[in-house]
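# Coordinates for the following, if possible.
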Amino acid sequence: MPKMKTNRLAYKKLRVNAKGKVSHARAFTSHNTGKRSAKRNRQLKGCRLVGSTEIRAVRGLLPYHGARA
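This is a model prediction of the structure:
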């Protein structure tokens, strides 16, 4: 049976940590940040974990990267 392919978009945008949890960067941070409040920009800064409802789909996109449910 051939190997499954890794989805390259998911590979570039998602990161799997040592415990197998998947994180992603927030949207709406690349430009036009001056019109939002400093509080909103600060809240958008960090990474966020992928929700439990999407983790099964992410595991299909990253078959060899240890994403756990």
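
# For the rest of this, base every contact and every neighbour count on C-alpha atoms.
Fine.

# show me what contacts residue 44?
With contact set as C-alpha atoms under 8 Å, 6 or more residues apart in numbering, residue 44 has these partners: 26-29.

# What is the three-state secondary structure of the spatially most central residue of the chain?
Centroid-nearest residue in the chain, with C-alpha atoms, centre = their mean: residue 24, separated by 2.4 Å. Secondary structure of residue 24, reduced to three states by DSSP: H, G, I helix; E, B strand; the rest coil: strand.

# Run a quick check on it versus residue 12, I expect a contact.
No. Between residue 24 and residue 12 there is no contact under C-alpha atoms under 8 Å: 9.7 Å.

# circling back: dump the contacts of residue 44 into TSV; add secondary structure, neighbour count and distance to residue 52 as well.
Formatted as TSV, the contacts of residue 44 follow (DSSP: H, G, I helix; E, B strand; the rest coil; neighbours: other C-alpha atoms under 10 Å; distance: C-alpha to C-alpha, whole Å):
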residue	secondary structure	neighbour count	distance to residue 52
26	coil	14	17
27	coil	8	19
28	coil	11	22
29	coil	12	24
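
# Now show me the structure for the sequence below, then we'll compare the two:
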Amino acid sequence: MPKIKTHRGAAKRFSVTKSGKIKRAKAYKSHILTKKTTKRGRRLRKGGFIAECEAKKVRELIPYK
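Okay, the predicted model is just below:
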């Protein structure tokens, strides 16, 4: 049985915590930041977690991470 290939794009975007949750970065932080408030910019710095219904699909993309 061959190994399952890792989806490289997903591997760069997501990481798995020790508890098994999938961590992600928040969007809208790369450019056009002048019209966004400082408070919003600070909130966007922190990461987030993927909902459990979507986490199953992401785990299939990154089986060895």
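
# Filter the contacts of residue 44 of structure 1 by whether they're kept in structure 2.
Compared against structure 2 with both residues aligned by TM-score structural alignment, their matches' C-alpha atoms under 8 Å, the contacts of residue 44 of structure 1 retain 26-29.

# for structure 2, what spans make up the strands?
Using DSSP state E, the strands of structure 2 run over residues 15-16, 22-24, 48-49.

# Tell me roughly how far the last one lies from structure 1 on average.
The reference is to strand 48-49 of structure 2. Compared with structure 1 after fitting, strand 48-49 of structure 2 deviates on average by 0.5 Å (mean C-alpha distance after the TM-score superposition for structure 1).

# now the longest one
In the superposition with structure 1, the average deviation recorded for strand 22-24 of structure 2 is 0.5 Å (mean C-alpha distance after the TM-score superposition for structure 1).

# Which other helices and strands does that strand contact?
Using 3 or more C-alpha pairs under 8 Å, 6 or more residues apart in numbering; DSSP states H and E, the elements in contact with strand 22-24 of structure 2 are strand 15-16, strand 48-49.

# mind redoing it with 10 Å?
Strand 22-24 of structure 2 is packed against helix 8-13, strand 15-16, strand 48-49, helix 52-61, with contacts defined by 3 or more C-alpha pairs under 10 Å, 6 or more residues apart in numbering; DSSP states H and E.

# Where in structure 1 does the longest one align, residue-wise?
Just to be clear, that refers to helix 52-61 of structure 2. The alignment of helix 52-61 of structure 2 onto structure 1 (TM-score structural alignment) spans residues 52-61.
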